[in-house]
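*Asks:* Predicted coordinates and the sequence they were generated for:
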Amino acid sequence: MKNWKEIIRHNTFRYIDHSTENTVAGKPNTALASFAVDDALAISVSEETSPPVVRLWVHADTIVLGIPDSRLPHITDGMAFLDKNHHRGIVRNSGGLAVALDEGVLNISLIIPGADKLSIYDCYEAMVRFVQAMFADVTDAIEAYEIVGSYCPGDYDLSIDGKKFAGISQRRVKKGISVQIYLDIEGNSQARASLIRDFYHIAKQNKETTFTYPEVNPDVMASLSELLGVSLTVEEAKQRVVNTLEGLTEEMITIPMQETEQKHFDKRYQQMIKRNEHL
């Protein structure tokens, strides 16, 4: 694996904390808005009207589906199941499959330029290195490899002792790259995984599909609080993001949403709404 400095050569980062906001860019602060915000920021970073960005976001009781999930044979039944269990289901525009979000899950977006130069793997490795640095004082056991039986499985699942606490997805817009990770910080990981397991059972109903959906095993999922044996909170994890970023860069700045970013957001938000209309 490359280290952070081999991949990220920028010394100034824009820091945005949307984790406690009620509205973002004039819209309710939902996962729909978050994916549109990241697209708008990726365009700004691509056009060099913004430095690279680290953005934090948290959403209550949301199941974020991947595009393949929207093609499940009984997706309407699956969405009704989520609604019955007081969760909102939305389809994102980045890669991956279903993940569970709530107030115990911190999402981090690393938004950088260089889609024409940086490989997909470089960007995943940058995020892995960032998270390892976040928790370096309490563990050196964070590994990146696929955890079979987890939801949204992939080569860059983050785990400790074989139990997954984080997954990474990636989206490229123009020359901007948004690397998004969810970190299961606190709360009931098994309940989250059970909900997604049951969603797949209901939305698939043993039908043959060309796409292979995961058989979710809640026992391979855990929160960082559980894995580290400490009472870690999302607020504490947010402070670790700030501390880590300060240690890896020379300057952190905050910039309000720019006029051009608002325009890009409005367009991307409507695309997210349209993507989800049929669900």
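*Replies:* Alright, I've got the coordinates.
*Asks:* going forward, measure contacts and count neighbours with C-alpha atoms only.
*Replies:* Fine.
*Asks:* how many other residues sit next to Arg275?
*Replies:* For Arg275, the neighbour count with other Cα atoms under 10 Å is 17.
*Asks:* Surely it touches Gly66?
*Replies:* No: Arg275 lies out of contact with Gly66 (Cα atoms under 8 Å); the separation is 11.2 Å.
*Asks:* Quick check: neighbours shared by the two?
*Replies:* The overlap between the contact sets of Arg275 and Gly66 (Cα atoms under 8 Å, 6 or more residues apart in numbering) consists of Val91.
*Asks:* Sketch out the strands for the stretch 1-150 of the chain, chain order is fine.
*Replies:* 12-17, 23-24, 27-28, 53-57, 62-65, 88-91, 99-101, 105-113, 143-144 (DSSP state E, counting those that start in this stretch).
*Asks:* what about versus this one:
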Amino acid sequence: MHTNSSLLYQHEWRMIDHTSRGSHFEALQSFAFDDTLCASVGSGQSQSIARSWVHYNTIVLGIQDTKLPHLAEGIRFLEEKGYRVIVRNSGGLAVVLDEGILNISLIFRDTEKGIDINRGYQAMFKLIRKMLEKYNVLIEAKEIVGSYCPGSYDLSINGQKFAGISQRRLRGGVAVQIYLGVAGSGSARAELIRDFYSLSLKGEQTKYSFPEIKPETMASLSELLGEELDVQTLMLYLLQTLKNESEKLFSSQLKEEEMELFYYNYQRIIDRNTKVLEEL
């Protein structure tokens, strides 16, 4: 018996799968997609949406990272390592995206009373626990000190973080977003971000605090579960779980009116990102 107290249970889930768009699919487009879908769900034009996506070798910086004293040097280091660098339009700190990382957004309508911020986080936490149920492991939601982009809803197994959750509210919609380290080395990703901060800070004191990254605090699900997992496998778990948490799950692309708003949002995000990076 389902109770509607959990946001994860929706009468209908609309699924938009962007995981196989390839290496030319840019993370800035993902922010524009989620902003567009927030407006669509917020205005009641769409039911709740789950969107999945993958981006190749991209470092996403938070606004706070733009205050690093030697950021230009840090960015040059990342670019030399073959990463694109962009700045997202919300809080948080630097994260790594690559083909071993699955990103999921759950997009809800912000109701009259407003969706309490913890309810959004809890819905995503519940989704991941259900997706990984068969592995019979304890997944905890708490800040993992020493990880990159630490937050109170870091997901970990035995103290090693494999995922981070964030939220964005816009035009009556709430997007709860997670990055899931599925394959590859969690500690190698953490080392990359540690070196980026080291070059961007050069030991200077700043009024903002940046994480002191300990690579051993991070791992991928493949490492933690001792099984070679990939994004496709996790997508299967995602679809099975959403099917169980709804009367109806259907696959969809953007509607015509959503595409128009997407192009507008995308251009705005490109302009903003260019401006932020040009100011460095």
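*Replies:* Perfect, thanks for sending it. All figures in this text were calculated on a predicted structure; none of them were measured in a lab.
*Asks:* quick revisit: just put the strands of the stretch 1-150 of the first structure in JSON lines and tack on mean neighbour count.
*Replies:* Below are the strands of the stretch 1-150 of the first structure laid out as JSON lines (neighbours: other Cα atoms under 10 Å):
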{"stretch": "strand 12-17", "mean neighbour count": "19"}
{"stretch": "strand 23-24", "mean neighbour count": "14"}
{"stretch": "strand 27-28", "mean neighbour count": "12"}
{"stretch": "strand 53-57", "mean neighbour count": "23"}
{"stretch": "strand 62-65", "mean neighbour count": "22"}
{"stretch": "strand 88-91", "mean neighbour count": "22"}
{"stretch": "strand 99-101", "mean neighbour count": "23"}
{"stretch": "strand 105-113", "mean neighbour count": "26"}
{"stretch": "strand 143-144", "mean neighbour count": "19"}
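*Asks:* so which of those gets nearest Glu125 of the first structure?
*Replies:* Set against Glu125 of the first structure and scored by Cα to Cα, the strands of the stretch 1-150 of the first structure come closest in strand 143-144, at 8.9 Å.
*Asks:* Tell me which of the strands of the stretch 1-150 of the first structure lies nearest to Ile160 of the first structure.
*Replies:* Closest of the strands of the stretch 1-150 of the first structure to Ile160 of the first structure is strand 143-144, at 6.4 Å (criterion: Cα to Cα).
*Asks:* how far apart are the closest one and its match in the second structure?
*Replies:* By mean Cα distance after the TM-score superposition for the first structure, the fitted strand 143-144 of the first structure averages 0.3 Å away from its aligned residues in the second structure.
*Asks:* List the contacts of Ala39 of the second structure.
*Replies:* Residues near Ala39 of the second structure by Cα under 8 Å, 6+ apart: Leu170, Arg171, Gly172, Gly173.
*Asks:* what residue of the first structure matches up with it?
*Replies:* Residue correspondence to the first structure (TM-score structural alignment): Ala39 of the second structure is matched to Ile43.
*Asks:* and the strands of the stretch 1-150 of the first structure as TSV, adding distance to Pro73 of the first structure?
*Replies:* What follows is the strands of the stretch 1-150 of the first structure, written out as TSV (distance: least, Cα to Cα, whole Å):
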stretch	distance to Pro73 of the first structure
strand 12-17	37
strand 23-24	34
strand 27-28	30
strand 53-57	31
strand 62-65	14
strand 88-91	15
strand 99-101	19
strand 105-113	29
strand 143-144	32
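*Asks:* Which one of these lies nearest to Tyr182 of the first structure?
*Replies:* Closest among the strands of the stretch 1-150 of the first structure, using Cα to Cα: strand 105-113, at 4.4 Å.
*Asks:* Measure how the closest one sits relative to strand 12-17, angle-wise.
*Replies:* Angle of strand 105-113 of the first structure versus strand 12-17, following axes from the mean of the first three to the mean of the last three Cα atoms, to 10 degrees, is 150 degrees.
*Asks:* what's the matching range in the second structure for strand 105-113 of the first structure?
*Replies:* Under TM-score structural alignment, the counterpart of strand 105-113 of the first structure in the second structure spans residues 101-109.
*Asks:* Equivalent analysis for stretch 178-197 of the first structure, please.
*Replies:* Using TM-score structural alignment, stretch 178-197 of the first structure lines up with residues 175-194 of the second structure.
*Asks:* In the matching stretch, which of the residues would be classed as buried?
*Replies:* With burial defined by 16 or more other Cα atoms under 10 Å, the residues of stretch 175-194 of the second structure counted as buried are 175-187, 189-194.
*Asks:* I'd like to know which of the contacts of Ala39 of the second structure are part of strands.
*Replies:* Mapping the contacts of Ala39 of the second structure onto strands (DSSP state E) picks out Leu170, Gly173.
*Asks:* Give the aligned range of stretch 247-259 of the second structure in the first structure.
*Replies:* Counting by TM-score structural alignment, stretch 247-259 of the second structure falls onto residues 250-262 of the first structure.
*Asks:* Quick one: distance of that stretch to the chain centre.
*Replies:* Put simply, stretch 250-262 of the first structure sits 21 Å off its chain's centre (Cα atoms, centre = their mean, to the nearest Å).
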